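**Student:** Sequence first, predicted coordinates after that:
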Amino acid sequence: MSRRTVLAAGVGAVAGVALAGAGIAAGAAPSMAAPPWWAKLTPRQQAGQRVIFSYPGPTPPQSLLDGITAGEVGGVIFFGENILNLAQIAGVVAQLRAAQAASPIKEPLLLMTDQEGGIVRRLKGMEPILSEKQIGLQPDPDAAATAAGAGAAASLRSAGMNLNLAPVLDVFRVPGNFDDQFGRSYSSDPVIAGRLGAEMVTAQQGAGVAATAKHFPGLGAATQAQNTDLGPVTLTQSLDELRSVDESAFVPAIAAGVQLVMTSWATYPALDAVYPAGLSTTIVQNELRGRLGFTGVTITDALEAGAIDAFGDTGQRSLLAAQAGMDVLLCSSRDMQQGTDALDAMTAALQDKTLNPGHYKQALARVQSLRAGLF
């Protein structure tokens, strides 16, 4: 995710007739395909599968546990303030998993954190130690990127988590700019950044932890002062540069099967002069899914980001993101009410069909596919 305190979710459950071979024998009763798991859920439970919650401090509130047991929570993101040590957070995760086991949802929760490497590590003192910048400068950066992916997976698995919000695939332009100042970019060369990112993804997902390529279509052109956490950011590179440099770094990770892509909250006039990337149908549907062929799960950056203040409250932002094609909504302000507001808005929009029902089911199917493969 871009800067959430770096420093300080088929059309319908319509069952098809199963035919044996070229046809079925006369008089034989057709069999119906099993409906997806979410088809039996209430609208509120369906909405919940697309919302990631967060909470303050080291102890998860009872409201979060109750929401999980009710089947109204898709996942949880963990920050430094939630983690005292490995034993403590592993105990918390076990508690959340127990609540999920008592719920109507049998797929695992999405249990995530930012374990990028360098200074961006919520599991302090654990792998990957090297930042992306440091990896790019190693004598054998490919081996270092692979080791980082394996290390990140081991760290998350030891805490019971199954999804890492990494790697960052931004291609920094100027030394010391927004990404580079924190060591959050492999290289200013999109070929190198893309290759190392894909190697990290392959190693991490090979060890059973989902990876997230971020922040599409790229924040590498952001200056040191351009921070979407704090306010609007407009990146004015040409369409050719945006595609040949920024987006191109995501191509190897997509080819490697990265399971999630996180969009940025910057605005890119070359593609969409009105909406930031995570609210832009043009960027999510046309560029990421259409042009680059990504078929996995899309996840927003922090819904509380200052860059999207002009687009309404949490509920309004959630609907705009879902309408743009975002599958999972990241409520990361460490405030349970934020997640509840997103859940309320998504439930109402599902019931009154403000959100396209077919598109909604497609998003749920993508989330189901992701979660079915996680521990």
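**Tutor:** Good, I have the coordinates. Keep in mind it's a predicted model, so treat the numbers as computed, not measured.
**Student:** contacts and neighbour counts: CA atoms only from here.
**Tutor:** Will do.
**Student:** Which parts of this protein are strands?
**Tutor:** Ranges of strands in the chain, per DSSP state E, are 17-18, 31-32, 51-53, 75-78, 110-113, 115-117, 120-121, 163-164, 212-216, 260-263, 297-299, 329-330.
**Student:** Would you tell me which of the ones you listed gets closest to Glu127?
**Tutor:** Among the strands of the chain, the nearest to Glu127 by CA to CA is strand 115-117 (6.9 Å).
**Student:** one step back: let me have the strands of the chain in CSV, adding mean neighbour count as columns.
**Tutor:** Output for these, formatted as CSV (neighbours: other CA atoms under 10 Å):
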stretch, mean neighbour count
strand 17-18, 12
strand 31-32, 12
strand 51-53, 27
strand 75-78, 24
strand 110-113, 23
strand 115-117, 28
strand 120-121, 22
strand 163-164, 30
strand 212-216, 27
strand 260-263, 28
strand 297-299, 27
strand 329-330, 28
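**Student:** okay, now the one to match up with it:
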Amino acid sequence: MGKPLHPGQLVMCDIADTVLTPATADFLRRNHIRAICLFARNFQDMKQIRRLCADLRDVMGSDALIAVDQEGGAVLRSLFVPQAPSAMGLGAANDTQLAQDVGAAIGRGLKAMGININLGPVLDLNNNPHNPVIGERSFGAEPSRAIELARAWMTGSHASGVACCIKHFPGHGDTHVDSHLDLPTVDKPLAAIEALELKPFHALRDAPMLMSAHIIYPALDAEWPATLSRRILTDLLRTQWGYKGVVITDGLNMKAIDDRYRQTKAAARALVAGADLALVLGHPSEIEGAIQEIQAVMDSGELPAEQALTSVARINVMAGLYPILLPDYSTAQEQHDRGIMQQAWMRALSVIGNPTIPAIGSRVRLIAQQDVPCDGISEPGIRATVLAERLRTLYDVDLWTFDSPEQFDWASLPADGRVNILASTTRKRYGPREQATFHPDLHLVLWNPFVVMDIAAPALVTFGFRDAALNALLETLNGHHQPLGIPPVALTLPSNNLTEQECLS
């Protein structure tokens, strides 16, 4: 007879530090935790993260899971390995071999750290320009193109020994609400969902892992969000589709779940609904509370022993296929991978409209947000001073900054002959006042590509703000690179003949 199942085996949690402290090691052992999700706070450098992951493996066992969100673009928890472009950047490049090469390069960096799960790629189809959370994280709006690129990205990662987790099932691309902040609803007919949102997940249902979304789809389940829905996670995903991989929830501390159901109770409910792993984040008391709630539904029979054991078996299979090995990551390999990433960022860069590029040495004025803090999803964006220094390698730059665009008076800019360059460096869209009053000569779109639709000016779109993206931008501005990217979503410039009053009415 095997040893009894402990509910901690059905939980993935986070840790606070860059080292495995004795207290944390004891906590993991005591609660039988075998799965950890790392965040930016856990990373310093390659030597440190290899030590941390090796220590975690020693404590949790050879079948441990160590996961991270290393999607590319703005969502990169580790910045000391080659930095991948966003999925939408790869969509703009539209090259499956390049997508596979990028996925493989990401995987090599993660494998060397001791990480065996990448919580990506994002399969959400961003068909809503006002989506506040997905945007450039999506491969695009068209299913077949997104499927091909995501498949290639996954093939590369799996060849490098890192399992992929497709997300956010059944789809987060057509929401106006960020589930980190509230509970979205996608109220569309079933036929429309099947034709769009569900298509990538169905096509890639051989993925080793899938993450559920905290979204209500009334056509699928009018009562429960997908993460807590048996109709979605069991009846649709398991029974109808025959999905055999590991199902993990999105973070249960997100307000969409925690504010309504409480993270601890939601962990148990998600497992009853059909998830295999509950992603429980935050204070150790929250994690232990979730484990207690899971034990309660196991004791009551609401989570049958056979179902829980099947979940553990699925997790064991994935851990066996993608073990934590910590291979060497040579300087030569790292440089090769940086070259792949640079090529991908170059191929992504897209032109909207017909911009006039300032001549080298021109007097320009850069207008940008001073600081771009972490938004809870992505890492902090580029500071205006950093961007100005990069542009000063080409131009005489006069920097004007604002804390938020709503507070900036475009009319205060002097008419002194400088070329006005607006750099959009956040995920947030511009409001009606800015749309009516901001009149740059050139628009540099370094994060959310949909801001192209807010500002009536020709634009260069990088789909991200990492160093390699800035390299691609500078190579374009100095005339050494001809951008050939084609955005995989509709980006149309607005007309510039509306007054502020008309925009606000």
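**Tutor:** Structure received. All values derive from a computational prediction rather than experimental measurement.
**Student:** my guess is Val351 of the second structure contacts Val461, does it?
**Tutor:** Yes. Judged on CA atoms under 8 Å, Val351 of the second structure makes contact with Val461 at a distance of 6.3 Å.
**Student:** Which of these two has more residues huddled nearby?
**Tutor:** Taking other CA atoms under 10 Å, Val351 of the second structure and Val461 do not tie; Val461 has more neighbours (30 against 19).
**Student:** wouldn't that one be in contact with Arg347 here?
**Tutor:** No. The criterion here is CA under 8 Å, and Val461 of the second structure misses it with Arg347 at 11.3 Å.
**Student:** Helices of the stretch 51-200 of the second structure, start to end?
**Tutor:** With DSSP state H, counting those that start in this stretch as the criterion, the stretch 51-200 of the second structure has helices at 87-93, 96-113, 143-159, 190-195, 198-203.
**Student:** Out of these, flag the one nearest Ile421 of the second structure.
**Tutor:** Checked against CA to CA, the stretch from those lying closest is helix 87-93, at 22.0 Å.
**Student:** so who does the residue nearest to the spatial centre of the first structure touch?
**Tutor:** With distances taken as CA atoms, centre = their mean, Ile299 lies nearest the centre of the first structure, 3.5 Å away. For Ile299 of the first structure, the contact set (CA atoms under 8 Å, 6 or more residues apart in numbering) comprises Ala9, Leu260, Val261, Met262, Thr263, Met326, Asp327, Val328, Leu329, Leu330.
**Student:** if I look at it, how far off is Ser238 of the first structure?
**Tutor:** As for Ile299 of the first structure, its distance to Ser238 of the first structure is 25 Å (criterion: CA to CA, to the nearest Å).
**Student:** any idea how far Asp246 of the first structure is from Pro190 of the first structure?
**Tutor:** From Asp246 of the first structure to Pro190 of the first structure the distance is 7 Å (CA to CA).
**Student:** what's the overlap in contacts for these two?
**Tutor:** Counting by CA under 8 Å, 6+ apart, the residues touching both Asp246 of the first structure and Pro190 are Val171.
**Student:** Which of the two has more residues huddled nearby?
**Tutor:** Remark: of Asp246 of the first structure and Pro190, Asp246 carries more neighbours, 28 against 22, as counted by other CA under 10 Å.
**Student:** Tally up the residues packed near the equivalent of Gln62 of the first structure over in the second structure, please.
**Tutor:** Correspondence of Gln62 of the first structure to the second structure, assessed by TM-score structural alignment: Pro22. Using other CA under 10 Å, Pro22 of the second structure is surrounded by 9 other residues.
**Student:** same check, this time on Glu223 of the second structure
**Tutor:** Neighbour count for Glu223 of the second structure, taken as other CA under 10 Å: 11.
**Student:** need the contact list for whatever residue of the first structure lines up with it.
**Tutor:** Correspondence of Glu223 of the second structure to the first structure, assessed by TM-score structural alignment: Val274. Each residue near Val274 of the first structure by CA under 8 Å, 6+ apart is listed here: Thr267.
**Student:** What of Phe139 of the second structure?
**Tutor:** 87-91, 122-126, 145-146, 149-150, 488.
**Student:** switch the cut-off to 7 Å
**Tutor:** By CA atoms under 7 Å, 6 or more residues apart in numbering, Phe139 of the second structure lies in contact with Ala87, Met88, Leu90, Gly91, Ala146.
**Student:** Most neighbours of all these, which one?
**Tutor:** Neighbour max across the contacts of Phe139 of the second structure (other CA under 10 Å) = Leu90, 34 neighbours.
**Student:** returning to that earlier point: quick one: which of the contacts of Ile299 of the first structure is nearest Val251 of the first structure?
**Tutor:** Among the contacts of Ile299 of the first structure, Val261 lies closest to Val251 of the first structure (CA to CA), at 11.3 Å.
**Student:** which residue lines up with that closest one in the second structure?
**Tutor:** Under TM-score structural alignment, Val261 of the first structure pairs with Leu210 in the second structure.
**Student:** ok so, going back, figure out which of the helices of the stretch 51-200 of the second structure is closest to Leu321 of the second structure.
**Tutor:** With CA to CA as the yardstick, what comes closest out of the helices of the stretch 51-200 of the second structure is helix 143-159 (9.7 Å).
**Student:** Could I get the contacts of Phe139 of the second structure in CSV, plus columns for distance to Arg433 of the second structure?
**Tutor:** Below are the contacts of Phe139 of the second structure laid out as CSV (distance: CA to CA, whole Å):
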residue, distance to Arg433 of the second structure
Ala87, 31
Met88, 28
Leu90, 32
Gly91, 31
Ala146, 34
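**Student:** Just the closest of the residues you listed to Leu233 of the second structure, please.
**Tutor:** Ala146 (22.6 Å).
**Student:** on that earlier part again, just so I know, which of the strands of the first structure lies nearest Asp179 of the first structure?
**Tutor:** strand 212-216 (10.7 Å).
**Student:** Turn the strands of the first structure into a markdown table, columns for distance to Ala152 of the first structure.
**Tutor:** Below are the strands of the first structure laid out as a markdown table (distance: least, CA to CA, whole Å):
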| stretch | distance to Ala152 of the first structure |
| --- | --- |
| strand 17-18 | 43 |
| strand 31-32 | 42 |
| strand 51-53 | 21 |
| strand 75-78 | 15 |
| strand 110-113 | 11 |
| strand 115-117 | 6 |
| strand 120-121 | 9 |
| strand 163-164 | 8 |
| strand 212-216 | 12 |
| strand 260-263 | 16 |
| strand 297-299 | 20 |
| strand 329-330 | 21 |
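**Student:** Those strands: which one's closest to Gly339 of the first structure?
**Tutor:** Here strand 51-53 is closest among the strands of the first structure (CA to CA), at 5.2 Å.
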